[in-house]
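> based on what follows, work out the 3D shape:
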Amino acid sequence: MGNSSVSIAFSDIVAAARRYSLAGMLGWQDVRQRYRRSSLGPFWLTISMGVMIGTIGLVFGGIFATPMADFFPFLSIGLILWGFISSVLTEGCTGFIGAENIIKQLPIPLFVHILRMMWRNILILGHNILILPLVFIFVGKPLHLISLFSIFGMFLVLINLLWIVLVLSIVCARYRDLPQMIISVLQVVFYITPIMWMPTLLPKRIGLQILNYNPLYHLIEIVRAPLLGELPTMTNWVASILFAVVGWFVALVIYGRYKRRIAYWL
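Just a heads-up that it's a prediction; the model follows:
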């Protein structure tokens, strides 16, 4: 039963990957539709993110008495990544629900809708990333060769987010109250993840417990640390990789088992 479920799920995902151009076109259309007749389009989000980074940086940098040259880049990368991750997870809850009409009318692989949602958020992330060079120039912080590790880190982040939103899309299609619960959980996780505060501010013993058992911290750190000129810890890499391997196995089993029921739940 388990092998059969994995086979069904894997076949759908491979079929969706082959139609990546369709997912890309739909994702691009989503962005254009969302910001149609807007002069700046997605750059409004970039401006909003920049203002938020500047405000939080000045306030919390002063409260924590942290040098701005260290805190501003740390905060900027953290907020941009968190904005991407939280948007993907939130929209992932309605990944299949939002595509109800297409699912009921066209026989295309269901995973296409997950890729569509992911590509849509990657495009918005691309706009927000433009803030980082300005922040690094402002504080005079150079990039190092270590920064290239952030590419591998971002790849792991995307791999993990894909299986998470696949599971969320399935479960939330069945149980419609879950999206609100996910939003509430994300608000709590935001405050226990080092984004507006640096890990060095935590007491050593309690801090290690909070960080080690927070998978989103590890995912953010494997991207943020290289950009700040530091190597992520082995714990960060191992946790992120194990999270992906175990998560994808669980996601494939769940997807293969319930794939045929999704259309009836919508």
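> make it CA atoms for all contacts and neighbour counts henceforth
Noted.
> for the nearest residue to P67 once chain neighbours are set aside, give me its contacts.
Nearest in space to P67, with sequence neighbours left out and distances taken as Cα to Cα, 6 or more residues apart in numbering, is G61 at 7.1 Å. Contacts for G61 (Cα atoms under 8 Å, 6 or more residues apart in numbering) come out as 67-68, 71-72.
> let's see which of those residues end up in helices.
With helices defined by DSSP state H, the entries of the contacts of G61 inside them are 68, 71-72.
> most neighbours of all these, which one?
F72 (25 neighbours; other Cα atoms under 10 Å).
> against P215, how distant is that one?
Per Cα to Cα, to the nearest Å, F72 is found 23 Å from P215.
> to check against the first, give me the structure of this:
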Amino acid sequence: MQATSVVEEPPVTVVHAGRNFPAALSDIRRGFAQRELWAYLGWQDIKQRYRRSVIGPLWITLSMAVTAAGLGLLYSQLFQIPVGTFLPYLTVGFIVWNFMLGCMVEGSDTFISNEGLIKHLPAPLTVYALRTVWRLTLMFAHNLLVYLVVVAIFFGDLTQDGYALTPGGAPQPGLDWTFVLAFPAFALIAVNGTWVALLFGIISTRYRDIPQVISALTQLLFFVTPIVWPVDILTQKFEQTGSWQVLVAELNPLYHFIQILRAPLIGSEQSWHHWAVVLGITVVGWALALLAMRNYRARVSYWV
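Take a look at the predicted model:
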């Protein structure tokens, strides 16, 4: 009887596809590559929201115009600031804030609201985050119509060399070629909005109280962020005393995001430390989002 030899094969290392960085990076890369899918879904969201409406998405523009005009006229009188410089400042602040607010609030609900698609459509999770950001980008574009009207009305005030947002405030250079910096600024904000939607979306899918917490905190963030009040008010009141209140705006990361886009759009002075802060937050934010994708990407379909 002939003995048979048993050949021992080397052990095979099994790596769980859902808990490694290459799988997470692949999801993000494939998500950006499927731009036709998330662009179509985002556009359909806008069409569905204003279905059977007479003026359709222009309601977005009209709502922004009424809000900016009402609050601009009110706060310009309260702060004793000329309307010609304050209304553009407030309008752009509102437009940028609405985009960032949507990334936080709607981003936290990204995967929950796409429950049906996640369970039946074999697509990367990044597609749903990009769907949210693209929908908000379309709304941002509609709101820019209000900005164009405001700039056309107060163009003379914004192009004056050395104009001030508040009486006695820091002189501003006025609208010039630095207007083009608004394009990379918005692109950078949108990139941050994507990681916010991914990170907050994953956490909110596991803990359903998070969207309510974010909605409550955004109300506080709105009032402590220089949107309806200029930073010059703080500096004029507290800079001489050296009080900590003068740092309220600088310690608020949302202020830096708003300022990199608002400054070129209204001819305000560009400060590169705003860009440095935003770039730093971008790196840290995407690192956290990538870590969350690595650890919990495979569980989202079960959590929803």
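> just to revisit the earlier point, among the ones in helices among the contacts of G61 of the first structure, which one lies nearest to G126 of the first structure?
Nearest to G126 of the first structure out of those is F72 (Cα to Cα; 19.3 Å).
> what's the match for the closest one in the second structure?
Correspondence of F72 of the first structure to the second structure, assessed by TM-score structural alignment: L87.
> so who does the closest residue to its match other than its chain neighbours touch?
In space, and not counting its chain neighbours, L87 of the second structure is closest to G72: 5.1 Å by Cα to Cα, 6+ apart. For G72 of the second structure, the contact set (Cα under 8 Å, 6+ apart) comprises 83, 86-87, 90-91, 228.
> and I146 of the first structure, by the same measure?
Contacts of I146 of the first structure (Cα under 8 Å, 6+ apart): 226-227, 229-231.
> let's see that with 7 Å instead.
Counting by Cα atoms under 7 Å, 6 or more residues apart in numbering, I146 of the first structure makes contact with 226, 229-231.
> which of these map to contacts in the second structure?
Mapping the contacts of I146 of the first structure onto the second structure (both residues aligned by TM-score structural alignment, their matches' Cα atoms under 7 Å) leaves P226 still in contact.
> ok, so of the contacts of I146 of the first structure, who is nearest E91 of the first structure?
P226 (28.0 Å).
> that closest one -> the second structure?
Looks like P226 of the first structure aligns to P264 there (TM-score structural alignment).
> I'd assumed W177 was in contact with its match.
No - P264 of the second structure lies out of contact with W177 (Cα atoms under 7 Å); the separation is 8.6 Å.
> which one's more surrounded, these two?
When P264 of the second structure and W177 are compared for neighbours, P264 comes out ahead with 22 against 9, by other Cα under 10 Å.
> mind listing what that one touches?
Contact analysis of P264 of the second structure by Cα under 7 Å, 6+ apart lists 178-179, 181-182.
> and the two most separated of those?
Farthest pair in those, by Cα to Cα: T178 and A182, 8.0 Å.
> redo the ones in helices among the contacts of G61 of the first structure as JSON lines? Include distance to G207 of the first structure.
Listed next are these as JSON lines, based on distance: Cα to Cα, whole Å:
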{"residue": "M68", "distance to G207 of the first structure": "22"}
{"residue": "F71", "distance to G207 of the first structure": "18"}
{"residue": "F72", "distance to G207 of the first structure": "21"}
